[in-house]
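Visitor: give me a 3D structure for the following:
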Amino acid sequence: MLALTNATVITGDGRTLLARATVLAADGRITGLRAGSGVPAGARVLDLEGDYLLPGFINSHVHGVTFGPLFASGAPPLAEEAIRRNLVRHLAAGTTTVLSVDGFALPEEVAEAQHLSPLTIKTSAGLTPAALTAAQAVDGAGLTERHLAASLKEQVEAGAVAIGEAGSGHTLGGGGSEYMYIPRRIKEETGVEISPAQARALKEAALGKELDPAARDEAALQAALAGAGLAGRLTPARAQALIAACVLPGLKPARRSIAEAAATARHFGLPLIAHTAPPSLAAVLAAARAGTRTIAAHTNHDSFTAGAMLAAARALKRAGAILDGATFDSFGARRTTESPANLVTLLKAGLVDLITTDYGGGFFDPLPLALKAIVGAGILPLPAAVRLLTAAPAAALPGLAPERGRIAPGYIADLTVLARADLARVRYVFIGGRQVFSSEVTSGITSSSDV
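Guide: Predicted structure coming up:
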């Protein structure tokens, strides 16, 4: 038996904080939660010295953690080293369960990744005809004959717990196009490397927020070209043509794929995870209004203005959608998302049902960094913020983390310890009661006979 003593326990229910408590675990499950530090004889004891003990984080929107094609654009999978690095980063951030929304992954490509990490890796299913059409219109280089011949039914029967990600920034002209496809195409044409922010400025000047060539803003496009060091290298007309070639071919099939995925989700009785941004909003709303259990991914997407985002979030809530707020890299690297302002706005409005990282071009924030910022700014009390990372995603996706997400007797002992002096610092992670990460030189675990 493991006894975690002298802990400040956040149970995951959104309200409860217990000081100087003890959590007992045996055979992979939580067997006790009690006040004080008394432990059974023979237990292995870890004195947490007042640090926070919470359920392991459940991150229900991640990319790059399986050997399957990447994103809804079907890009080539990451190398094993990069997959392993992403899994380590999630684990070291206190996450114990992840949901890969790279929905083209085959069952064997998920199983192969599971061997790399003690993390529980679940997956979504996305092999619908329109999704494959959208992927091949934009990229599709990671799709093999096996992917094209496989069925979504096969993915579901192998254990997929959601349908999605339906649409993505890569096929719907969002962040994926800004950090991946537009910079790549610009470099091929000019030799100039541009940042995601510069790509967005070019894209919105060339096509507007709704991605319509008729919305081209000549003055803004000239300014964006100059800001990216492309003045004299690209004419406005050529820049618009390059950007349109990256963005427009996937739009129609990607929007169609959301309706297709919604119908599939209803058929299998699974949640739908749908890319939510201005170009896809109407399709996501239609899915929710049709009675699909819809998770509106990254409702705080920074392609929304604050006003449009709030209006969209309220409409989605009225339709019954579950609103996901993504951190991207907005609290840390800020390479793809320059500010967490949209997430903060939604949190203050009470319009976030769960928090995930998404991918942020591979620079995704550690969840404790976002937790520290949210609690430190007084946006939410700690127990309420922890619920959005634990019990809330477990409830939103019933197949993702059953019997996880709370600290209570009978639940699986997936647990994370955060330093009381610095919420962003993960001290320990336990999965099924087994220590799988420690920031300490030694584990600090002793026998109760030594205490």
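
Visitor: C-alpha from now on. contacts and neighbour counts both.
Guide: OK.

Visitor: Gly420: what's it in contact with?
Guide: For the record, residue 420 is Arg, not Gly. Shown in contact with Arg420 (CA atoms under 8 Å, 6 or more residues apart in numbering): Gly50, Asp51, Tyr52.

Visitor: how near is it to Arg427?
Guide: Distance check for Arg420 against Arg427: by CA to CA, to the nearest Å, it reads 10 Å.

Visitor: give me the common contacts of the two.
Guide: The contact sets of Arg420 and Arg427 do not overlap (CA under 8 Å, 6+ apart).

Visitor: wasn't Ala205 part of a strand?
Guide: No - counting by DSSP: H, G, I helix; E, B strand; the rest coil, Ala205 is not part of a strand but helix.

Visitor: burial of it, as a residue count?
Guide: Neighbour count of Ala205, defined by other CA atoms under 10 Å: 25.

Visitor: Pro213 is in contact with that one, correct?
Guide: No - if you go by CA atoms under 8 Å, Ala205 and Pro213 don't touch, sitting 9.5 Å apart.

Visitor: tell me, what's touching the two both at once?
Guide: Counting by CA under 8 Å, 6+ apart, nothing touches both Ala205 and Pro213.

Visitor: and for Glu145, the neighbour number?
Guide: Counted with other CA under 10 Å, residues neighbouring Glu145 total 7.

Visitor: return the distance of it relative to Ser151.
Guide: The value you get for Glu145 to Ser151, if CA to CA is used, is 12 Å.

Visitor: quick revisit: which ones among the contacts of Arg420 map onto strands?
Guide: Per DSSP state E, strands hold the following members of the contacts of Arg420: Tyr52.

Visitor: one more sequence to fold, the one below, so I can look at both together:
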Amino acid sequence: MSTLIHGGTVVPGTGNTVLESGAVILRHGRVADVLERWDRDQTFDGEVIDASGCVVMPGLINSHVHGVTPGPLMPSGAPALPDDEWLANLDRHLFAGTTTVLNLCGFCTMDQVREADRRHAVHVRGATTHLPEAERAARMADGRGLPAQSGHSTVEKMLDDGAIAIGELGGGQTLGGGGQDLSYIPRAIERASGVRVHSAQARRMKEAVLGRFIDPDACDMAELRAAAAEAGLEGQIALVELRKIIADSVLPSVEPALNGIREGVQAAARFGVPAILHSAAATARVMRELMDGTLGPQTPGPKANVIASHANHPSHTPAEALALAKLGRDHGWAAEVSVFDLLHRKQTVTTREHWDVLLQEPGLVDVLATDYGHEGHHDELISAVQDVAEHGYRSLAGAVAMATSAVTGLIPGIAPNGGRIEAGRDADVVVASSEDFRDVRFVFVGGVCVVRDGRLAPAARQ
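Guide: Below is the predicted model:
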């Protein structure tokens, strides 16, 4: 099957080229040709798509996703999602022009990653956190999705079986972050009081007990009293008990999770693969330690390829996020910013200040990603691309590259023949409205149309 896409603004993904009214020919699963224009009087033996008023770009590559396989969820090893939920998460990625994802639920097996890859048109790739301390942290925070016996696999075995990176090292579930606010703290409080608090209330109480940097000595009982009253807990539970519930939910997994980050960066250096590390206020200290080349007390380590994920994490202040990202750049680290739900949905992340302050710094941010919004409803990666271009943080060509070729440059195994619209490359191509990139008209994976006129085509699921 051959397809001609013409008349749109073709952005090949190289970071420096835009063809204002270009044409792309797909044939036999590859990009056959990229032309500066197509004469409408010419004939073409195949499907012809008029992309006037649209932008044509490579299939987007999302290097930070969760909930896209039938395996354990998140760095806490929580129970797997039902099939219909993880498949729906992949549907949402595909609807929005993402054709390749890197699963950062690092306790999945590669068989589980391959099952997701087989059952859905989106290319699903795998990372690993099969490290002793990371697993210990997961079991302390949750671990219900993990095998009963510890040490069922190792990073080396996973890499041999096809994993392409180590990560996500750390996470909000094991380091007292958003995962605790969304799930574990509210669940523990409800068991004790019968009252279900929402994530913002849980976060306020957690920070009253442990501060932003997860410090047991940072407790402010007056603030905890005010936060508990706001959450409707006054008279339902004693403050001393509430403090203990929060501390017991958060603290046991923190130190092993930090040790797991150290283990993971050591392993990345040893095996020559990228390490993707959870950037947040709770990990700032260990990140600085690792940047300085200390992989443990007085233990110099080899250089690792490290990506600081969601460098715009809202647990930082904007100034802290900027300073840490600059320090990382000075030490050769890459920075990813995640869109979370800060552009449109604004349920869990309601400020874009961190996003803006990092992106407006020239050359500081390398790639764009989504992370995982509540129940999978984060903003779309393609809307992040448009936002970066419209705010002038990058050119359109540069913004598209941050979600395509720049990702393949940092993580070589993620899409070895993708990320660009060039002759001979995989025919993963997206056609979206120039006015609103979220209005995705067509998506091709391997030259097969999997989204047509904004609807999933039969080939989207196997």
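
Visitor: care to give me the TM-score?
Guide: Overlay of the two chains. TM-score (TM-score structural alignment, normalised by the length of structure 1): 0.94; 443 aligned residues with a CA RMSD of 1.7 Å.

Visitor: could you count how many residues lie near the counterpart of Val426 of structure 1 in structure 2?
Guide: In structure 2, Val426 of structure 1 lines up with Val440, judged by TM-score structural alignment. Other residues near Val440 of structure 2 come to 24 when the count uses other CA under 10 Å.

Visitor: which residue, other than its chain neighbours, is closest to Val440 of structure 2?
Guide: Ala432 (4.2 Å; CA to CA, 6 or more residues apart in numbering).

Visitor: give the contact list for the alignment partner in structure 2 of Val161 of structure 1.
Guide: By TM-score structural alignment, Val161 of structure 1 lines up with Ile164 in structure 2. Listed by CA under 8 Å, 6+ apart, the contact partners of Ile164 of structure 2 are Arg125, Gly126, Ala127, Val273, Pro274, Ile411, Pro412, Gly413, Ile414.

Visitor: just the buried residues of those residues.
Guide: Listed as buried from those are Arg125, Gly126, Ala127, Val273, Pro274, Ile411, Gly413, Ile414; burial here means 16 or more other CA atoms under 10 Å.

Visitor: Serialize the residues you listed to a markdown table and add fields for secondary structure.
Guide: Output for the buried ones among the contacts of Ile164 of structure 2, formatted as a markdown table (three-state DSSP):
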| residue | secondary structure |
| --- | --- |
| Arg125 | strand |
| Gly126 | strand |
| Ala127 | strand |
| Val273 | coil |
| Pro274 | coil |
| Ile411 | coil |
| Gly413 | coil |
| Ile414 | coil |
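
Visitor: quick revisit: among the contacts of Arg420 of structure 1, which recur in structure 2?
Guide: Counting by both residues aligned by TM-score structural alignment, their matches' CA atoms under 8 Å, the contacts of Arg420 of structure 1 that remain in contact in structure 2 are Gly50, Asp51, Tyr52.

Visitor: what about the last one, how many neighbours?
Guide: Counted with other CA under 10 Å, the neighbours of Tyr52 of structure 1 add up to 24.

Visitor: show me what it lines up with in structure 2.
Guide: Mapped onto structure 2 by TM-score structural alignment, Tyr52 of structure 1 lines up with Val55.

Visitor: quick one: its match and Pro12 touch, right?
Guide: No - the criterion here is CA under 8 Å, and Val55 of structure 2 misses it with Pro12 at 10.3 Å.

Visitor: quick one: the helices in the stretch 351-462 of structure 2?
Guide: With DSSP state H, counting those that start in this stretch as the definition, the stretch 351-462 of structure 2 shows helices at residue ranges 353-359, 381-390, 396-401, 405-410.

Visitor: just send the ones you listed back as CSV, with distance to Leu258 of structure 2 too.
Guide: Formatted as CSV, the helices of the stretch 351-462 of structure 2 follow (distance: least, CA to CA, whole Å):
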stretch, distance to Leu258 of structure 2
helix 353-359, 24
helix 381-390, 29
helix 396-401, 32
helix 405-410, 24
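
Visitor: so in structure 2, which helix runs the longest?
Guide: Longest helix in structure 2 by number of residues (criterion: DSSP state H): helix 254-271.

Visitor: so which other helices or strands are in contact with the helix or strand just after it?
Guide: Per DSSP states H and E, the first helix or strand lying C-terminal to helix 254-271 of structure 2 is strand 275-278. Judged by 3 or more CA pairs under 8 Å, 6 or more residues apart in numbering; DSSP states H and E, strand 275-278 of structure 2 is in contact with strand 165-169, helix 254-271, strand 306-309.

Visitor: residues in structure 1 matched by the second one, start to end?
Guide: When helix 254-271 of structure 2 is aligned against structure 1 using TM-score structural alignment, it corresponds to residues 251-268.
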